[in-house]
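Peer 1: Got a predicted structure here, sequence first:
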Amino acid sequence: MQLFRASIAHFPKQTTQFDNDIAIFKDGGLLVNDNEIKDIGEFHVIAERYPAATVSDFSGKWILPGLIDSHLHYPQTQSIAHYGEQLLSWLENYTFPTEMQFENSAHATTIANVFLNQLLRNGTTTGFVFTTVHKESCHALFSAASDIDMAIVAGKVCMDRNCPRELRDNAETAQADSAQLIETWHNKGRSRYALTPRFAPTSTEAQLAALGELAEQYSDVFIQTHLSENLDEIAWVKSLFPQADGYLDVYDKYNLVRERSVFGHGIHLTPTEWARLGESGATIAFCPTSNLFLGSGLFDMTAARANNVHVAMATDVGAGTTFNMFKTYGDAYKVSQLRNEPISPLEGFYLMTQGAAVAHALDHEIGNLNPGSTADFIVVEPRFDELTRLRIKEDVEFDDVFFALSILGDDRAIDQTWINGTCRYKKED
C-alpha cells in the first residue's frame, strides 16, 4: 500500500453546488493499493489507520484526479498551430493531408506514442479520441494506450463523401470495420470504443444508418462526432439533409443521439436542439481553445445549464492550441466572460474531472478520488517558477490555485501523472 501526502481536492459526487460539494484536505492522505484508491482523508487519520503503508510526501503540492479530455484528434498532433483558417478550410488544407499518412501503421504508432506522452505530461489520464478512417490508426492508439493501462475511448473515423478519395470508406466497410474494432477493443482492459462519423457532411444517409444499426446492436459503445461548430457548416448540413429538422436531427434520425453520445462544440444550437440534448442524456464537449482559434463562436453555458445538458471540457487538438486542460479552462473563462456569464474555477475543475466522468457514465471508475475508483491521479506543483511563486501563496484556497494555473500554468505544473496505480510521467528536475 502507498500513502500519498499532499493537499488534495476532488468532487466525490455529481453536483451543481461546486462550492459546497468539493472535498478539500489541506494536509491530505490518499491511500492506493495496486491500481485502486482505498482511502482518502486527513493525512494523520489515514496514516494512523494504515501504519504499514509506504509514505510518499508531496507536501506543498496538490493531488487531483486525473484529467479527462472529452474531444480531441490524435492524428492532428502534428498539424497543431497552423495559421489562419476557419473550420471547413482547416479540414481541407491541414487535417485531411495529415490524416492521409495514417494508412502507414508505423507512422500511426509513432504519432500515437507522441500523443499519449503529451497527454501524460499535461495531466490528462483519459481521452476521447478521433483516429482516422484507417483501421491501422485505431489499432495503433488502442495498443499504445493498453501498454500503459490508460483509459481511452476512441474510434475509426467514418467518411464516405465530401473528403479526399484516399480518406473515404463506404457504408458497408464503415460498419464492418467498426464492428471488428468493437469486438477487438471495446471493454478490453481500459479501452472503450466510440462510433465516429466525422460529422454529418462527410457521411451519406446510408453510412449514418449503418452506424446507427451498430449503435443499437452495441448499446454501451460511445458515439462521438461534431455538431453546430460553424455557421457555414450548419448551412452545408441543411443543404445536404433538407428533410432534417436541423443539424442534431440528422443524427437523431439514425439513433445516434443518446446517453454516451458526445458532440463536439454545439455552439449554434436552437432551443429545440438544446431541449433534445438534455432529454437524451447526451454530452456536449466544450472546446474553447479551438472555438477561439477557428473563430467559430462562443459556447452558451447558460443554455446548457438551463436544459440540463451534460457538458465536459475538451482541448480539440489540433484546432485546439494546447494539450493542457488547465489552460483550456482559462480560455473557457474568457469565452464565458465575453458572454457576461463567467464560469467559476471550481466549475471548470468539475468539467474536466467528476463532471466529465458523470456525463460519460464512468464516475464509478475515473474523475474522482473515491475509494474503489481506479488510481488515476496527478501531482501538481503550483509554484513551479518565479512568477507562480510570486502569484500563488502557499496557503491560498484551491480555487485560486486552479484559476492562477489556468492563466499562468503549462505542463511544468504537472509533477507526476499516475495511471492505474503506476507513475507514467515524472517531470525532470
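Peer 2: Sure thing, it's come through.

Peer 1: When you work out contacts or count neighbours from here on, use the C-alpha atoms and nothing else.
Peer 2: Noted.

Peer 1: Please enumerate the helices of the stretch 51-200 of the chain.
Peer 2: Using DSSP state H, counting those that start in this stretch, the helices found in the stretch 51-200 of the chain span residues 87-90, 96-99, 105-121, 135-147, 171-185.

Peer 1: What residues of the second one count as buried?
Peer 2: Applying a neighbour-count criterion of 16 or more other CA atoms under 10 Å, one finds 96, 98-99 buried in helix 96-99.

Peer 1: hang on, the earlier thing: looking at the helices of the stretch 51-200 of the chain, spot the one closest to Cys423.
Peer 2: When those are compared by CA to CA, helix 105-121 sits nearest Cys423, at 9.9 Å.

Peer 1: Can you tell me what sits against that closest one?
Peer 2: 74-75, 77-78, 101-102, 125, 136-137, 140-141, 144-145, 323-324, 411, 414, 416-417, 424-427 (CA atoms under 8 Å, 6 or more residues apart in numbering).

Peer 1: Can you point out the buried residues in that helix?
Peer 2: Under the neighbour-count criterion of 16+ other CA under 10 Å, helix 105-121 has 105, 108-109, 111-113, 115-116, 118-121 buried.

Peer 1: Presented hereafter is structure B, for comparison with structure A:
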Amino acid sequence: MPGAVSNSPRRVLRGDVLDFTADPGFNPPGESPGVRFRPDHLVLIEGERIAAVQPADQPLTPDWQIAEQLDHRGRLIMPGFIDTHVHCPQLDVIASYGTELLDWLNTYTFPAERRYVDESVADEGAERFLEALWAHGTTSAVIFATVHKTSAEALFRRGSEARMRLVTGKVLMDRHAPDGLRDDVAQAERDCVDLIQRWHGKDRQSYAVTVRFAPTSTSEQLVMAGQLVQHHHGVYMQTHVAENRDEVRWVAELFPDARSYLDVYDRDGLIGPRAVLAHGIWLDDNDRAVLRDHGAQIAHSPSSNLFLGSGLFDWRLAEQSGVNVSLASDVGGGTSLSMLRNMADAYKIQAMQGVRLSAWKALHTATAGAAQHLGLHDEIGRVEPGLMADLAVWDTAVGPVALHRNGLARDLHERLFAWITLGDERNLAATVVAGQPRFVRP
C-alpha cells in the first residue's frame, strides 16, 4: 500500500532487470546500443543503496539468505522513472476542459495554487503528490511548487522524510498574476536564500530557482533570479519556455529588447548546465545553440503539449542540435503522472514528424538519460552497485488484450513497446525509494 515501509536493512528483489548504459538514440530497435537486459537476476539492497546485481542461480552468501526476499519472477525491475517537469498543486486541476495555455492558467491553475498559502493545504498536497508519484513508478522529480514559501517547504519536508530525490523551489512571480500569487523581489530573494540554506544538498533535496515563466516576472526579478543561480553553487533553475505561440508573442511584447524568449533568461545568467526548461517547442536555431553551449535541457512534455494544443516538439532536431532532452508529465497540463503514457504520447508526436521513437530511447530518456542531464548519474537512473535503490517493478502486460499481445511478441523490444503503448500505472507492482517500499500494489 502507499507509504508502506519495512525496517529491514537488507532486501533481495528477484526479476528481470532492465536498464541502460548508453543512449540508444533514434536508431532501429535492433541497432540500439546501451540496452542492458538481465533476465532472472537478483538485486541486493543494503540500506538505501544497491549492493549487488547477480544471476538468480548464483547462491547468496549466508548473511544475505536471511534478508527479506521479494520474488518478482516474470516482472520487470527497472530504475524508477525521473519526471523532469511536474506541478505539485496542479493535481487539483488535472483534466480540466477546454482552453489553451494562457486561459488555462487563469481559469484553473492560479485559483488552485492560491490555496497553497495555507500550511495544512500545502502539507496535505505534498503528501498526496509524492504518494501519487510513487504509485506511478516515479522515484525522482523536478517539481514546481507555488509562489508561497510554505508550498516548497512542505515538499522538501515530505521528500526528506522519504529520502526521495527532489528538485524544487518557491515559484517567482511578481506580475501578471492574481492577488495572493504575487511576491516582490526583496522578499522572494529572502525566501529563496532561506530555503537554499536549510534544504539544498540535504537529505537528497536540491533547490531550483523557479521562474514561473518570463511574463510573470519583472526584469528586476529575473536579474535577482540570475544572481541566485550564479551565487549558490549547485542549485538548479527551472522555468517554461516557448510552449505556445501566443505566449511567445506576449514575451516579445513584454521584452522587446530581447532577441528571443530564451534570451530573456540567458542574458540574466539563468541558463546553465542545471537549467531545466519545459517545452521548448517554438525555439529557433540560435536558441538551440545557446542551450547546447550551456548544457541545459528541454523537459519534453508530450501529453501536455497535445492536451493544450501547444504544438509538436521536434525531439530529433533538438538532439541533432546538441540539446539535452528529458521527459516530463507536466501535470496538470499533462493528463497523467504515468511516464508510460507520456512515452506513448511522445511516440505519436514524433510519428507525426516522420520519426519513430523506440521503446529503448523512451525508457532511457526517463531513467539514465534524465539522471545524466541532471548531473545525478552517480546516484540514480541505473541498476548498479553503489547507486541508490530507487526502483520500480512492473508487469509488462495487464488485462486480456495486453496479455494476448504480450504472448505474440517476437522479441523483447516488441514486448516492451506494447507495454509502453498499452500500459499505465495499473501495470506497477511495487516502487522502492532509497531501499524502502513506498508503493505495493494491493
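Peer 2: The structure has been received and is ready for your questions. Everything numeric here is computed off the predicted structure, so don't read it as measured data.

Peer 1: returning to that earlier point: for the buried residues of helix 105-121 of structure 1, which one is nearest Val396 of structure 1?
Peer 2: Checking the buried residues of helix 105-121 of structure 1 against Val396 of structure 1 by CA to CA gives Arg121 as the nearest, at 24.8 Å.

Peer 1: The closest one matches what in structure 2?
Peer 2: Matched to structure 2 by TM-score structural alignment, Arg121 of structure 1 sits across from Ala135.

Peer 1: Without its sequence neighbours, what residue ends up closest to Leu327 of structure 2?
Peer 2: Leaving out its chain neighbours, the residue that sits closest to Leu327 of structure 2 by CA to CA, 6 or more residues apart in numbering is His300, at 4.9 Å.

Peer 1: Could you pull up the residues touching that neighbour?
Peer 2: Taking CA under 8 Å, 6+ apart, we find His300 of structure 2 in contact with 278-280, 313, 325-328.

Peer 1: what residue of structure 1 matches up with Phe432 of structure 2?
Peer 2: Check again: residue 432 of structure 2 is Val, not Phe. Val432 of structure 2 maps onto Trp418 in structure 1, by TM-score structural alignment.

Peer 1: so who does its match touch?
Peer 2: Shown in contact with Trp418 of structure 1 (CA under 8 Å, 6+ apart): 66, 125, 375-378, 424-425.

Peer 1: Find the nearest non-adjacent residue to Thr422 of structure 1, please.
Peer 2: Per CA to CA, 6+ apart, closest to Thr422 of structure 1 is Asn35, 7.4 Å.

Peer 1: what sits against that neighbour?
Peer 2: Asn35 of structure 1 is in contact with 374-375, 420-422, counting by CA under 8 Å, 6+ apart.

Peer 1: Dump those residues into JSON lines; add distance to Ser178 of structure 1 as well.
Peer 2: Shown next, in JSON lines, are the contacts of Asn35 of structure 1 (distance: CA to CA, whole Å):
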{"residue": "Thr374", "distance to Ser178 of structure 1": "28"}
{"residue": "Ala375", "distance to Ser178 of structure 1": "30"}
{"residue": "Asn420", "distance to Ser178 of structure 1": "27"}
{"residue": "Gly421", "distance to Ser178 of structure 1": "31"}
{"residue": "Thr422", "distance to Ser178 of structure 1": "31"}
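
Peer 1: of all these, which comes closest to Glu42 of structure 1?
Peer 2: If you rank the contacts of Asn35 of structure 1 by distance to Glu42 of structure 1 using CA to CA, Ala375 comes first, at 18.1 Å.

Peer 1: Check the alignment and tell me where that closest one lands in structure 2.
Peer 2: Alignment note (TM-score structural alignment): Ala375 of structure 1 maps to Ala389 of structure 2.

Peer 1: Tell me how many other residues crowd that match.
Peer 2: Counted with other CA atoms under 10 Å, the neighbours of Ala389 of structure 2 add up to 30.

Peer 1: My guess is it contacts Gly435. True?
Peer 2: Yes - using CA atoms under 8 Å, Ala389 of structure 2 is in contact with Gly435, at 4.8 Å.

Peer 1: Give me the common contacts of these two.
Peer 2: Residues within reach of Ala389 of structure 2 and of Gly435 at once, by CA under 8 Å, 6+ apart, are 45, 48-50.

Peer 1: out of those residues, which one sits closest to Leu376 of structure 2?
Peer 2: Minimum distance to Leu376 of structure 2 across the shared contacts of Ala389 and Gly435 of structure 2 is 14.5 Å, recorded for Arg49 (CA to CA).

Peer 1: The spatially closest residue to that closest one that is not a sequence neighbour: what's it in contact with?
Peer 2: The spatial neighbour of Arg49 of structure 2 that comes closest, neighbours along the chain excluded (CA to CA, 6+ apart), is Met388 at 4.2 Å. Contacts for Met388 of structure 2 (CA under 8 Å, 6+ apart) come out as 48-50, 379-380, 434-435.

Peer 1: List buried residues within the residues you listed.
Peer 2: 48-50, 379-380, 434-435.

Peer 1: out of the residues you listed, who's nearest Ala371 of structure 2?
Peer 2: Distances from the buried ones among the contacts of Met388 of structure 2 to Ala371 of structure 2 were compared by CA to CA; the smallest belongs to Ile380, at 6.1 Å.

Peer 1: Identify the residue of structure 1 aligned to the closest one.
Peer 2: Checking TM-score structural alignment: Ile380 of structure 2 goes with Ile366.

Peer 1: For the one residue sitting closest to the centre of structure 2, give me its contacts.
Peer 2: Residue closest to the average C-alpha location in structure 2 (CA atoms, centre = their mean): Asp83, at 1.2 Å. Counting by CA under 8 Å, 6+ apart, Asp83 of structure 2 makes contact with 138, 140-142, 327-329, 339, 366.

Peer 1: okay, these in a markdown table with distance to His404 of structure 2 and neighbour count next?
Peer 2: Shown next, in a markdown table, are these (distance: CA to CA, whole Å; neighbours: other CA atoms under 10 Å):
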| residue | distance to His404 of structure 2 | neighbour count |
| --- | --- | --- |
| Thr138 | 27 | 27 |
| Ser140 | 32 | 27 |
| Ala141 | 34 | 22 |
| Val142 | 36 | 27 |
| Leu327 | 29 | 29 |
| Ala328 | 30 | 32 |
| Ser329 | 28 | 29 |
| Met339 | 23 | 27 |
| Ala366 | 27 | 25 |
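
Peer 1: Identify the farthest-apart pair in the residues you listed.
Peer 2: Largest separation among the contacts of Asp83 of structure 2 by CA to CA: Val142 and Met339, giving 13.6 Å.

Peer 1: Good, we can wrap up now.
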